[in-house]
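1. the sequence isn't on hand, but the structure is:
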């Protein structure tokens, strides 16, 4: 009798616990239905990145080396002052079509040098970059360091499309009807810049691309703001995954091999079982 009594008590306690949880769940669902959460200013004013067509898109995509060289020039002349590219070595630029002599020249003339510690003097010095060196880190004199761009298209949702939209989105204004609902959000703090593609709408980085022909392309391509943003986005896809094209080629070869092997296996199956009765 005692054991039956205790089992009954445990059952009632468990049932009561489940009942309380169900009541709490029902209350939460009812609350969400009756009073849905209010839309925040960031949710209302934030824009989804615009689609960006690049040669590297898709499972069969491959790099456009001409575009990558243009994108590198934009990075060098516009972005490199504040943003590092520390996961890439100068010699990796050979994959973009640069010769050994050109890579050596680019490394030597790079504005930021390699830090060197003199053990005898106990002080830091500098030396010219070598092709084997990684791009030196940038130490910004302001509050904090801007992010390294080596993996930015992997670290941000929508990758290259996000970078392109962010670079070209400084002049875009939200729908006036939507903006009128959130007047406080439209007051850009001092030292910040409104950009609807940035997560919290205000970004410390001023517009890096301010006018057409800010960079002069060697191949004669017109350097509009949109073109420069597109080219540097393509370049940053390459820095994030330099082996993307080789991976695509290897994947295609594997698929073709598997299809061929499947055909051989099916042919062998028909040959072995031909004439056999079940």
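-> Right, received. Where do you want to start? Predicted model only: the values in this text are computed from it and were never measured.
2. going forward, measure contacts between C-alpha atoms and count neighbours the same way
-> Fine.
3. need the helices for the stretch 101-250 of the chain, in chain order.
-> Secondary structure of the stretch 101-250 of the chain (DSSP state H, counting those that start in this stretch): helices at 152-155, 159-168, 176-181, 225-240, 244-273.
4. the structure to be compared is supplied as follows:
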């Protein structure tokens, strides 16, 4: 009896496999959101490539965009003011920049929480007192810290640049949620951040026209530096190491040939 039951179960299972194998599959419905998603824009920066270096003038312009536009919502809490020396600012300028910010402190007399002007060793403070305040001011979402944003997102510089320059009107029939904005370069195409850049939003000290494209490139370059300030040192070390190994390889080949030049191999066996 058990044997017949086993055969029956096996037959039913085999029949199910055959039906599944030969039954035509339904054509999957395309995801309408993915259809609206766009690939990152093509963009090049001076620091890219094995020999690339940061453009200091561009970094200073990008810092100005961050300071005047992005810093209202986004923190940069892994970057110390003193590292702005890498951008070409001198000690007095760095002190002046830091002094414009207030950082948390403890009153020495009362022990209560207070604030004080920042000094070069401090890091860029958050524009909000805490995460609750940040969430309340931005529709329930906390703006991400920008210290490592370029490294933290797939596409890196191209992703940031595409987001900043990719705001468009939503297609006909597309329902935007309350507080949402259409950006086909953002995953899901709906982003909570309003369009941050507009032409002539800042006035560059070097006279560079402050177009959306230019400001997006500049602030992206600055954020790339913030995420990897020692990029140039790493590249120099890498190129030096490759050059050293190449020279060592050549010397090794020459030495090998010189040492074994007079040594003959064994004669083939005569049979």
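-> Cool, got the structure. Just so we're clear, the structure is a prediction, and the values are computed from it rather than from any experiment.
5. TM value for the aligned chains?
-> Here the TM-score for the pair of chains, by TM-score structural alignment, normalised by the length of the second structure, is 0.84; 247 aligned residues with a C-alpha RMSD of 2.5 Å.
6. returning to that earlier point: a markdown table for the helices of the stretch 101-250 of the first structure, including mean neighbour count and distance to residue 107 of the first structure?
-> Formatted as a markdown table, those follow (neighbours: other C-alpha atoms under 10 Å; distance: least, C-alpha to C-alpha, whole Å):
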| stretch | mean neighbour count | distance to residue 107 of the first structure |
| --- | --- | --- |
| helix 152-155 | 18 | 22 |
| helix 159-168 | 24 | 26 |
| helix 176-181 | 11 | 47 |
| helix 225-240 | 25 | 17 |
| helix 244-273 | 13 | 24 |
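7. kindly reformat those helices as JSON lines containing distance to residue 6 of the first structure.
-> Below are the helices of the stretch 101-250 of the first structure laid out as JSON lines (distance: least, C-alpha to C-alpha, whole Å):
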{"stretch": "helix 152-155", "distance to residue 6 of the first structure": "56"}
{"stretch": "helix 159-168", "distance to residue 6 of the first structure": "60"}
{"stretch": "helix 176-181", "distance to residue 6 of the first structure": "60"}
{"stretch": "helix 225-240", "distance to residue 6 of the first structure": "63"}
{"stretch": "helix 244-273", "distance to residue 6 of the first structure": "63"}
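8. out of those helices, flag the one nearest residue 91 of the first structure.
-> helix 225-240 (12.5 Å; C-alpha to C-alpha).
9. which part of the second structure matches that closest one?
-> Aligned using TM-score structural alignment, helix 225-240 of the first structure spans residues 212-227 in the second structure.
10. the matching stretch vs the first structure, average distance?
-> By mean C-alpha distance after the TM-score superposition for the first structure, the fitted stretch 212-227 of the second structure averages 0.5 Å away from its aligned residues in the first structure.
11. and the contacts of that stretch?
-> Stretch 212-227 of the second structure has contacts (C-alpha atoms under 8 Å, 6 or more residues apart in numbering) with 45, 54, 58-63, 65-66, 79, 146-151, 157, 160-161, 164-165, 197-200, 231.
12. out of the helices of the stretch 101-250 of the first structure, nearest to residue 196 of the first structure?
-> Nearest to residue 196 of the first structure, of these and by C-alpha to C-alpha, is helix 159-168 at 8.0 Å.
13. run the angle between the closest one and helix 225-240 for me.
-> Between helix 159-168 of the first structure and helix 225-240, the angle comes out at 140 degrees (axes from the mean of the first three to the mean of the last three C-alpha atoms, to 10 degrees).
14. how much does helix 159-168 of the first structure stray from the second structure?
-> Mean deviation for helix 159-168 of the first structure: 0.8 Å (mean C-alpha distance after the TM-score superposition for the first structure).
15. pretty sure residue 145 of the first structure is touching residue 139, no?
-> Yes: using C-alpha atoms under 8 Å as the test, residue 145 of the first structure is close enough to residue 139 to be in contact (6.3 Å).
16. how about the equivalent of residue 166 of the second structure over in the first structure, nearest residue that isn't a chain neighbour?
-> In the first structure, residue 166 of the second structure lines up with residue 169, judged by TM-score structural alignment. Closest residue to residue 169 of the first structure apart from its sequence neighbours, by C-alpha to C-alpha, 6 or more residues apart in numbering: residue 195 at 5.8 Å.
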